[in-house]
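S.K.: Provided below are the primary sequence and the corresponding predicted coordinates.
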Amino acid sequence: MSVFTRSRKSTVLGGLALIGASALVLAGCSGGGTGGGDETTPATEERDLTLKIGTILPQTGTLAFLGPPEEAGVGLAAADINEAAKGITIDDIVWGDSGDTDNKAYATTIQKLISEDVTAAIGAASSGVTKLFLDDAVAAGIITFSPANTSLDFTNWDDNGLYWRTAPADTLQGEVLGNVVAEDGHKNVAVLYQNDSYGTGLNEVFQEVFTGTGGEIVAEQSYNTGDTNFDAQISAILASNPDAIALITFDEIYTIGPALIAAGYPAEDLYLVDGNLKNFGSDEKWPAGVSMEGAKGTTPAGPAPDTEFQARLNDWWVADGNSELTDYSYANEAYDAVILLALASLAANSTDAADVAGKLQEVSGGSGDGEKCDNFADCADIILGGGTADYDGYSGPITFDEHGDPTEATIGVFQYGADNLYTRIDL
């Protein structure tokens, strides 16, 4: 059995989120899901496969708080695959930093992964970052498998069947967020959003849904990645006298949130999203005395968290000296991405990226004729016994469409308490 560790001595921000239950079946055409596996391979043939994967996840940059749970998900999945001893092993993981669109760490990492001849790169977390290296990965013939990309742009990307994601597109989060704001009785809403593929896509869906309920967008302001001063945007928003403000940001929340509250805007009328939903009460970067009590937020979250699974994630993460996990965002999706890759490799009896990609829809249940299973060992036994596995993971049923988008997903709805920590609320 191989054991993987990923040591990074850094403070992990955020906190455990219990999830709400707003689900929607999605359909799309992302480009992902074609490939040339050998359909004649005997299903009972013994496997002896070594799958090489790498990560391009945020160790630095505006989404660095997502790095630890995502990397823990990747590492624990690899350990579980190896322990199962089903004819496939992951002998090494090539760990890499995606950074963000400002520090551009992804540019070095993707070339390293390509040179290392990985079958798949897990990442990035940021849609904007993935867009900047995806064409290079496609040209090199490796799979890009993101646990956290939500941009609508990937639905029609020309990716030769090599782009996949376990996170749902922003059509779902935007719909849930728009309905939550409307159900809270708000009629005149302002939006401050990040001007990239993530922010513009989520903003577009949110506005469409919210205005469809009869609400009005009274102000819309944007900013660019790397901006540090938001005084003009905040002034314009407050001048519109909104009864709620939607903040579609990343780490800029550390400046924007306190500034709005200092200006007298009530925290209970602020709405956050997956890019900035953090447990500020355990966050040293959050200014002391600034209360977010009553604020709400949404994030793709999967089914209700399995505390035993989260304990296993944490145990794996701290085994090499890392600080304990305090946030589990997208850990489920990262774990499932690796499990699906290994199952697809088993089903194809190949570690070639195109062959593996050609089996990903099948092992997720997207072809509709598989036997349900919820862990790698059981799914592998189905495949090795001549059957078709339909993996339902910690992130949900997944069920890829023919283009690589999950067709079933859950968005959580959360609310901050007096301790500046968020918990599940049922709407």
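M.R.: Sure thing, it's come through.

S.K.: CA only for contacts and neighbour counts going forward, please
M.R.: Noted.

S.K.: Hmm, Asn420 and Lys296 touching each other?
M.R.: No. If you go by CA atoms under 8 Å, Lys296 and Asn420 don't touch, sitting 11.1 Å apart.

S.K.: Below is structure B, check it against A:
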Amino acid sequence: MNVFTRSRSSKAISGIAVVGISALFLAGCSSSGDEGSSSAPEAGEAMTLTIGTALPQTGNLAFLGPPEEAGVAYAASQVNDISDATGLSMDVVYGDSGDTDNKAYETEIPRLLNDDVSAIIGAASSGVSLQFIDQVTGAGVIQFSPANTSDAFTTYDDNGLYFRTAPSDVLQGEVLGNLIAEDGNQTLGMIVLNDSYGTGLAKYVTEAFEAAGGEVVASTTYNTGDTTFDAQVSEVLAADPDAIALITFEEVTTILPSLFGQFPAEDLYFVDGNLSNFGDEFPEGSLTGAKGTLPGLSIDSIGEFTGALDEFVASEGDDPLEEYSYAAESFDSVILLALASLSAGTTDSAAIAEKLIEVSGGSGDGEKCTTYSDCADIIMGGGTADYDGVSGPITFDDVGDPTEASVGIYQFGDDNNYSAYEG
């Protein structure tokens, strides 16, 4: 698989797009402030960092819950493996974010905050995160999402307490819009989830596709909780587009049967919210040739991590993972929180937030390291760690957005599962 660096104006397409994206983000009002004055603890000075998760155990992104929670648990185990040397151990309190229909977060977020967590990992859905970000950051607690991609967070007034390891949809929209155009499609129809994620991503896909000379001939929306999509499918098919982009969550499993036999699978395009290994959920060959995008390094390229994650999951007696979407980003979120806490010498949320940019490499003066153990050694020795994660370099800007990011491009085979696109 080829890897390349590209600017916003480039239209080259390959299995993965790697982009420095700091120029795409606006200067926001949620600066993390000056670096804290706390110093790293001496070995043996015990601290317990308690974090919560608000990840989708239920709702329209429930398929993302297992890999994300596994990534969190695996990272926490690595923190605890060397707690005798660092003095820092970690407790995780797991919770369900649900979605904006079942509203599981309405009871889960207060429960997590009552457990005196320093940070909450989640939600996966941007629309869900926007439902409780004020509650979390207003309580002085860090909210750290491994999967939020809405551009709304870049300029959100979050008291410097919101961070994410996934890039803004400015990037995924550009990559997907250009991919659709490069495939020779001149017209595009879209079925879009009507929330901050769906409409935001659709906007950037449209901009990129039109900039490449294409025309969006239909764009129809639906709401979370809807169960029938005949009107949306009929509207898009009536416009006779060359391609259809499905900017949805798990509702795609209800939408797709209405498209089978009426629209070529190879002209369907998926996004991170619905890219899934469907397997025998649909008849063999139903999705052959369809493509999709997923922020993060190609899953094929992080096989060492996913293999180790599988072994960890098995050792815990949990069911084997069927998906790996955002597992690496979840793992990196926890490692970064632990390193920031270690560097600050405290489990105080505000102090950890002040160190997160530094340990991600955002201050530009740290020593590169790629494991929690190696980075912890640097910090314990009085140095500054610059963690390059499994999901990429990360490198936070002053509003908690990663300044370097990748978007993988995938294609479905006859078995209705996806793999890295080699076109």
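M.R.: Great, that's in hand. In this text the structure is predicted, and so the values were computed from the model without any measurement.

S.K.: Work out the TM-score between the chains.
M.R.: Once superposed, chain against chain, the TM-score is 0.92 (TM-score structural alignment, normalised by the length of structure 2); 404 aligned residues with a CA RMSD of 1.7 Å.

S.K.: For Lys296 and Asn420 of structure 1, indicate the residue with more neighbours.
M.R.: More crowded of Lys296 of structure 1 and Asn420, by other CA atoms under 10 Å: Lys296, with 27 against 22.

S.K.: Could you check which residue of structure 2 pairs with the more buried one?
M.R.: Alignment note (TM-score structural alignment): Lys296 of structure 1 maps to Lys291 of structure 2.

S.K.: how about the strands of the stretch 51-200 of structure 1, start to end?
M.R.: Per DSSP state E, counting those that start in this stretch, the stretch 51-200 of structure 1 carries strands over the ranges 53-56, 88-89, 93-94, 120-123, 143-146, 163-165, 188-194.

S.K.: what residues does the fourth one touch?
M.R.: Outside strand 120-123 of structure 1, the residues within contact range by CA atoms under 8 Å, 6 or more residues apart in numbering are 52-57, 98, 113, 130, 142-148, 334, 337-338, 353.

S.K.: what range in structure 2 does that strand sit on?
M.R.: Counting by TM-score structural alignment, strand 120-123 of structure 1 pairs with residues 119-122 of structure 2.

S.K.: average offset between that stretch and structure 1?
M.R.: Its match in structure 1 and stretch 119-122 of structure 2 itself, once the structures are fitted together, sit a mean 0.4 Å apart by mean CA distance after the TM-score superposition for structure 1.

S.K.: Which parts of the stretch 201-350 of structure 1 are helices?
M.R.: Under the criterion DSSP state H, counting those that start in this stretch, helices of the stretch 201-350 of structure 1 are mapped to 231-239, 253-262, 307-318, 331-348.

S.K.: And for the stretch 51-200 of structure 2?
M.R.: So, for the stretch 51-200 of structure 2 - with DSSP H, counting those that start in this stretch - the helices run 65-81, 83-86, 105-114, 126-138, 169-182, 196-211.

S.K.: right, so the ones you listed: which one is the most enclosed?
M.R.: Highest mean neighbour count of the helices of the stretch 51-200 of structure 2: helix 169-182, a mean of 25 (counted as mean count of other CA atoms under 10 Å).

S.K.: Show residues contacting that helix.
M.R.: Helix 169-182 of structure 2 is contacted from outside by 8, 11-13, 17, 21, 24, 149-151, 200-209, 212-214, 243, 269, 292-295, 407, using CA under 8 Å, 6+ apart.

S.K.: that older thread, please list all residues in contact with the residue nearest to the match of Lys296 of structure 1 when sequence neighbours are not counted.
M.R.: The shortest distance from Lys291 of structure 2 to any non-neighbouring residue, by CA to CA, 6 or more residues apart in numbering, is to Gln411 (4.3 Å). Contacts here follow CA under 8 Å, 6+ apart; on that basis Gln411 of structure 2 touches Thr288, Gly289, Ala290, Lys291, Gly292, Tyr418, Ser419, Ala420, Tyr421.
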